[in-house]
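Student: sequence plus predicted model, see below.
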Amino acid sequence: MASPTDASDQSDRLRAVLDAEIAAALDDLPPALDARRGVEAFVPEERPLPPADDDTLDIVDRHLPGLDANPPVPARTYRLRGRTDQAGRGVLVLHGGGFVSGGVGLADPTLRDLATELDAVVVAPTYRLAPAHPFPAAFDDCRAALGWLADQPDVDRVVVFGVSSGGALAAGLALHARDHGGPDIDAVVMGFPVTDDRLVTPSSHEVTDRRIWNRGMAELSWQAYLGDAHGTDDVSPYAAPMRAVDPAGLPPTTITVDQHDPLRDEGIAWAQRLMHAGVPTELHAFPGTFHGSMGFAPDAAVSRRELRALVDAIARA
């Protein structure tokens, strides 16, 4: 067990490398992300409240049809009131949480902004979570939501937007759509994404501080999601996109990575693989940040830049 002095030294080292505004958020972080606690280390989302009234948006909690014998998929949808009949952009938003936690509630303000700013139909599914529901449960739920969105009469182009583990789901959907003839996806936008269960990059070994997303938590999340398949040759590329033999033919993709993130290098590696395969790819790296720090310090200038890069990528589709 680390001594108080060791913990203090670690805190000072982390603060020294973070953007000053990001470092100020360290004291407000959730309980320690200590993988030794098992799945209890993940911070559960509070039960989402019904959507608040909104004068400009129609916000509906609904259950989308599940695929095959799967149960219906809870989802929240957002549309501008009085939206024109002309078909436009649809955005499928896939939350993070290490495949084990998360949901629509924490992202609700961002989802409202997307629907309003982009005049988009926004769909945010609450997919089933591991370890109770390992792969492909979450993936199948996201496929069901994608199919529902693509079938909407006021949608003529689709963007899939995922952060963290939602990034893995987004890329997996793009691979599956390519391999199975649709639905068509016009762009993929990935924030600080999960892409590789093997955790073999330099950055995957660099970050161990338990106040921020770290190697132990990354290992734990993959174990929960993949079970005994984790780290073997039996992992589907629809679960871990870096397992794909060839990503050629995927939609234009935008990726952001955070500097002090065990997932930094795998996000960069996925962007490189896409570029080598001829996929139009845009990559942004943000200094002084940690995994998902824009959610903990949304008013920091670097957080605003990262969110703007993601929203602008959606807007271009």
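Tutor: The structure has been received and is ready for your questions. Residues are numbered from 1 along each chain as shown.
Student: only C-alpha atoms from now on, for both contacts and neighbour counts.
Tutor: OK.
Student: mind checking the SS state of E282?
Tutor: strand (DSSP: H, G, I helix; E, B strand; the rest coil).
Student: got it, and the one 5 residues further on?
Tutor: Following three-state DSSP, we place P287 in the strand state.
Student: which SS class is the residue nearest to it when sequence neighbours are not counted?
Tutor: Closest residue in space to P287, ignoring its immediate chain neighbours: Q259 at 5.3 Å, by C-alpha to C-alpha, 6 or more residues apart in numbering. Per three-state DSSP, the secondary structure class of Q259 is strand.
Student: pretty sure Q259 contacts T289?
Tutor: Yes: assessed by C-alpha atoms under 8 Å, Q259 is found in contact with T289 at 5.4 Å.
Student: which one's more surrounded, those two?
Tutor: Each of Q259 and T289 has its neighbours counted (other C-alpha atoms under 10 Å); T289 has more, 25 against 20.
Student: quick one: that one from T281, how far?
Tutor: 22 Å (C-alpha to C-alpha, to the nearest Å).
Student: where does S8 fall, secondary structure wise?
Tutor: Here S8, judged by DSSP states H and E, is contained in helix 4-17.
Student: adding another structure so you can compare the two:
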Amino acid sequence: MPGTHSMLDQELAAAFAALPKVANGTLLDLSDIPALRAQLGAATAHLPATPPDPRMTISTLRIPRDDRTELEVVLYRPADAEHVLPALLWFHAGAQVLGDSARADDAYHTALALSLGCVVAAVAYRLAPETPAPGAAEDGYLAYTHLVEQAAGHRIDPHRIGLAGASGGGAPAAATALMVRDRRAMPPCSLSLLYPMLDDRLETASSAEAASEVVFTHADMRYAWAAVLGDRAGADDVDPYSAPGRATDLAGLPDTFVALAQFDLLRDEGIDFARRLIAAGVPVDLHLYARAFHAWDRFAPASALTRSFEQAWHAFVRRGTSGKSPL
């Protein structure tokens, strides 16, 4: 990533400089997924436990799958809200291979629920390579339809449920939206894709930019998609539930927010997805953040650029869950 650091937003550059790096100078090495999981697990094991936030009520749903296993969905509900609330079904980041515990991100989910004034439903979707695609998307569809069908019991408005995914979570979030449309379930009120991982082909210009190899490299993305798709990665017959960037028909998807970073290998596939949504008649709120890198909001949460992004995104979600058109 020659010259990238000098081009980053100053606050983001300072945050990046303070973070531990792998051998090639980026933040993640996905060449050995079990080793990376173990490393991340060991690092978080030494962190102090987050004290319970009295403003939040946290409960866990265990929804049966057809194979008799259970899908875990963690609900974060503002404690003082006794009335029916909108909800945001959240798909976490992690290249679809990392992040097996929703509770590990309690602080983020709590802050999101409080800011949005809604229930955040964090999906512990199955990870690759143990569960190849479209397993994560099927989990998303199961979680979404459960919330719609059991909305009264959860004090959720079934007409005001949005979908949102960050990075690797963008794939099952977008695929869930496609499944909901194709299976004629009640449509979600919005879709949010934050620097999403959508297309296994990795053929865009940004996917090969050395300057965009900040958090991970092009090779890392290939490792991740190989875990998700196995031998199907890059093949002609990959279905859009497994890699939503492959979808040729995007008509009928909900109003969509897309947030992208200038220095991100995934930038152009996000732009292309947004462009095709627009061409299909879907209202799109597209934001490209100059001098930002992938997932900047999580690595530099106190930065001005993160505050600007959160203001725009949270306003979009609030408008969608208000029952009015987000645009």
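Tutor: All right, it came through fine. What you are looking at is a predicted structure, and each value in this text was computed from that prediction instead of being measured.
Student: quick one: TM-score?
Tutor: After superposition, the two chains reach a TM-score (TM-score structural alignment, normalised by the length of the first structure) of 0.89; 305 aligned residues with a C-alpha RMSD of 2.2 Å.
Student: how distant is stretch 57-71 of the first structure from the center of its chain?
Tutor: 20 Å (C-alpha atoms, centre = their mean, to the nearest Å).
Student: hang on, I meant stretch 250-258 of the first structure
Tutor: Mean-position distance between stretch 250-258 of the first structure and its chain equals 11 Å (C-alpha atoms, centre = their mean).
Student: in the second structure, what stretch matches it?
Tutor: With TM-score structural alignment applied, stretch 250-258 of the first structure matches the range 253-261 in the second structure.
Student: so what touches stretch 121-141 of the second structure?
Tutor: 71-76, 87-92, 96-102, 109, 143, 171-173, 175-176, 179-180, 227-230, 241-242 (C-alpha atoms under 8 Å, 6 or more residues apart in numbering).
Student: show me how to select, in PyMOL, the buried members of these.
Tutor: In PyMOL, selecting the buried portion of the contacts of stretch 121-141 of the second structure, with burial taken from 16 or more other C-alpha atoms under 10 Å, looks like this:
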select buried, resi 71+72+73+74+75+76+87+88+89+90+91+92+96+97+98+99+100+101+102+109+143+171+172+173+175+176+179+180+227+228+229+241+242
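Student: can you tell me which of the contacts of stretch 121-141 of the second structure are in strands?
Tutor: Here DSSP state E is the test, and the contacts of stretch 121-141 of the second structure give 71-76, 87-91 as lying in strands.
Student: please identify which of those is nearest to A164 of the second structure.
Tutor: W90 (5.0 Å; C-alpha to C-alpha).
Student: quick check: the closest one touching V120?
Tutor: Yes: assessed by C-alpha under 8 Å, W90 of the second structure is found in contact with V120 at 6.7 Å.
Student: not counting sequence-adjacent ones, nearest residue to the alignment partner in the second structure of S203 of the first structure?
Tutor: Correspondence of S203 of the first structure to the second structure, assessed by TM-score structural alignment: S206. Setting aside the residues directly before and after it, S206 of the second structure is nearest to L265 in space (C-alpha to C-alpha, 6+ apart), at 5.0 Å.
Student: for the one you found, list the residues it contacts.
Tutor: 206-209, 212-213, 217-218, 294 are the contacts of L265 of the second structure under C-alpha under 8 Å, 6+ apart.
Student: hmm, 10 Å instead?
Tutor: Contact partners of L265 of the second structure, counting by C-alpha atoms under 10 Å, 6 or more residues apart in numbering, are 195, 197, 202, 204-218, 221, 293-294.
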